[in-house]
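Asks: sequence plus predicted model, see below.
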Amino acid sequence: MPSLHILANPARFLKIARPLTPILFWAGVALIAFGAWAGLTQTPPDFLQRDSVRIMYIHVPTAWLGMGGWTGIAVSSIVFLVWRHPLAGVAARAIALPGAVFAALCLITGAIWGRPTWGTWWQWDGRLTSMLLLFFVYLGYMALARAEADRGGDGRIPAIYGVAGSVLLPIIRYSVVWWNTLHQGPSIGLTSSSIDPSILWPLWFTLAGFSLFFGAVVLMRMRAMLAVAKAEARMRRMAASEWVGA
């Protein structure tokens, strides 16, 4: 794991993260803007759903990143538990808030899409319910991480929670396959899609754009957390030196 050990050094990480953050941010914004413009103006309405299908260009990326965010928390938590890299714990905590926001946006845009399509804002089917549970699991992780930090813990409890919460990911992914639900089945696969290409193509731009934007936000939060930790350590050293001098 030599490359992982190199990146786990906060100084080396910051040297990479500082220039990378604005690149990811502005590239993400540009791709989101182009994808949203193309989806609103350059694609035909769906045969059945008409113009309501255009919310797909926002809903699908938010669903993807709501689940992808927790995948990042789980992987970071495993790295923290196995190799004890503090930066992995910082990464997991940095991912939690944007992951929760995207999970919430997934639920909101799904409800907006469902109202004209299904005739209801909400249905307790497998996909919607499991995604809602993931949103609450995000909130639980953030509360647990904050409580652990306040009591000066070593971060193992939030990391274990981060790994355990990943059990929801396959449930969300395969809920439309395992159960007869109101939510449509998988539309996009690795090699094929049931969505017409004339409607589908802007999705790749918004998906890439939101992913880059998500990465930029995570890097911003990690840099802020490291700066706070550095400032707190400096304050403790100053307080200790003043106490010794007294």
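Replies: That came through, no problem.
Asks: could you use CA atoms for every contact and neighbour count after this?
Replies: Fine.
Asks: list the contacts of the closest residue in space to residue 182 that isn't next to it in sequence.
Replies: Distances taken as CA to CA, 6 or more residues apart in numbering put residue 125 closest to residue 182, at 6.4 Å, once the chain neighbours are dropped. Neighbouring residues of residue 125 by CA atoms under 8 Å, 6 or more residues apart in numbering: 181-183.
Asks: and here is the other one:
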Amino acid sequence: MWKWLHPYAQPERAYQLSTKLFPWFAILGFSMVTVGTIWGLLFAPTDYQQGDSYRIIFIHVPAASMSMSVYVGMAIASFIGLVWQLKMADWAAASMAPIGAVMTFIALITGSLWGKPMWGTYWVWDARLTSELLLLFLYLGVIALYNSFEDKVIASRAAGILSIVGVINIPIIKYSVDWWNSLHQGSTIKITEKSAITGDMLHPLLLNIFGFGLMIGAITIMRFKAEIIARCSMRPWVKDMAIKEVNK
């Protein structure tokens, strides 16, 4: 059933596929984020309780959602790399870690800016905020492990183990507002129930969430391609490709 995937375990085929996918992810993602951000910041109605300060939600929520999604993707890639010894999965995990760290940092900063007018302070040791900060430390730990060993096989194994162990933090972030008393508001978007915001706020927010996901996919593809080139720099197909680029 999965035989069609086997050729893409080869670096050259994976690089070619990434090259084909990149424009789709980049163009669609950029378009959705542009439309969603302009719609949310300029045309969505003012919130009756929070005023215009709520508009940071159009950046904060997508960044926070992606910070968790990227970590889950990184953990899955690390698991595949550890169990099936697929080096391409390790390279994919290494490509995701810095992107996830940036998304987590953006989520923390925008959350602090939103918290100041709502709570009167930039930071409280709330369960949601604290577990999100721990997520940033996990990302930084994974990045540090990847760069601490000259042997990249050992580096991938060490970072992969931390990635897999750290995934337990994801449900804590997700459900912290339900499990403990929290200043942080509950989930805005609900799958099985009516969402907590109206459609004219929800639609640009969804555009940005999906747009952020596609943009992250595009950036991951760029980093993944760079990782392939770095690890396969002496392969004939890389040299041939470099010669073709020079002769263009």
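Replies: Structure's in. What do you need? This structure is a prediction, so every number in the text was calculated from the model and none was measured.
Asks: that older thread, out of the contacts of residue 125 of structure 1, which are buried?
Replies: 181, 183 (16 or more other CA atoms under 10 Å).
Asks: of the contacts of residue 125 of structure 1, closest to residue 76 of structure 1?
Replies: residue 183 (31.0 Å; CA to CA).
Asks: what about the closest one, distance to residue 232 of structure 1?
Replies: For residue 183 of structure 1, the distance to residue 232 of structure 1 equals 48 Å [CA to CA, to the nearest Å].
Asks: for stretch 127-146 of structure 1, buried residues please.
Replies: Those buried within stretch 127-146 of structure 1 under the rule 16+ other CA under 10 Å are 127-135, 137-142, 144-145.
Asks: what do you get for stretch 106-119 of structure 1?
Replies: Quick answer for stretch 106-119 of structure 1 (16+ other CA under 10 Å): 106-114.
Asks: distance of the closest residue to residue 237 of structure 2 other than its chain neighbours from residue 103 of structure 2?
Replies: Distances taken as CA to CA, 6+ apart put residue 12 closest to residue 237 of structure 2, at 7.3 Å, once the chain neighbours are dropped. Residue 12 of structure 2 sits 29 Å away from residue 103 of structure 2, going by CA to CA.
Asks: out of these two, which sits in the busier spot?
Replies: A count of neighbours by other CA atoms under 10 Å puts residue 103 above the other of residue 12 of structure 2 and residue 103, at 23 against 18.
Asks: is it true that that one touches residue 64?
Replies: Yes. With contacts defined as CA atoms under 8 Å, residue 103 of structure 2 counts as touching residue 64 at a distance of 6.8 Å.
Asks: specify the local secondary structure of residue 188 of structure 2.
Replies: Using DSSP: H, G, I helix; E, B strand; the rest coil, the structure places residue 188 of structure 2 in coil.
Asks: ok so, going back, any idea how far the residue nearest to residue 182 of structure 1 is from residue 184 of structure 1?
Replies: In terms of CA to CA, residue 125 of structure 1 sits 11 Å off from residue 184 of structure 1.
Asks: ditto for residue 168 of structure 1
Replies: Taking CA to CA, one finds residue 168 of structure 1 at 19 Å from residue 184 of structure 1.
Asks: now residue 136 of structure 1
Replies: Relative to residue 184 of structure 1, and taking CA to CA, residue 136 of structure 1 is found at 23 Å.
Asks: name the nearest residue to the residue sitting nearest the centre point of structure 2, ignoring sequence neighbours.
Replies: With distances taken as CA atoms, centre = their mean, the residue of structure 2 nearest its centroid is residue 70 (3.4 Å). Distances taken as CA to CA, 6+ apart place residue 100 nearest to residue 70 of structure 2, at 5.5 Å, with adjacent residues excluded.
Asks: can you get me a residue count around the one you found?
Replies: Residue 100 of structure 2 has 28 nearby residues by other CA under 10 Å.
Asks: would you confirm that it contacts residue 71?
Replies: Yes. Residue 100 of structure 2 lies in contact with residue 71 (CA under 8 Å); the separation is 6.5 Å.
Asks: overlap in contacts, these two.
Replies: residue 139.
Asks: quick one: map residue 110 of structure 1 onto structure 2.
Replies: When structure 2 is aligned by TM-score structural alignment, residue 110 of structure 1 is paired with residue 111.
Asks: hang on, isn't its match packed against residue 60?
Replies: Yes. Residue 111 of structure 2 lies in contact with residue 60 (CA under 8 Å); the separation is 6.3 Å.
Asks: so which elements touch the longest helix along structure 1?
Replies: Counting residues, the longest helix found in structure 1 (DSSP state H) is helix 197-245. Other elements packing on helix 197-245 of structure 1 under the criterion 3 or more CA pairs under 8 Å, 6 or more residues apart in numbering; DSSP states H and E are helix 10-41, helix 56-83, helix 86-118.
Asks: mean per-residue distance, the last one to structure 2?
Replies: Pointing back at helix 86-118 of structure 1 there. Superposing on structure 2 and averaging over aligned pairs (mean CA distance after the TM-score superposition for structure 1), helix 86-118 of structure 1 comes out at 0.5 Å.
Asks: got the angle between that helix and helix 197-245?
Replies: 150 degrees (axes from the mean of the first three to the mean of the last three CA atoms, to 10 degrees).
Asks: which SSE is immediately downstream of helix 86-118 of structure 1?
Replies: Past helix 86-118 of structure 1, further along toward the C-terminus, the next helix or strand under DSSP states H and E is helix 126-150.
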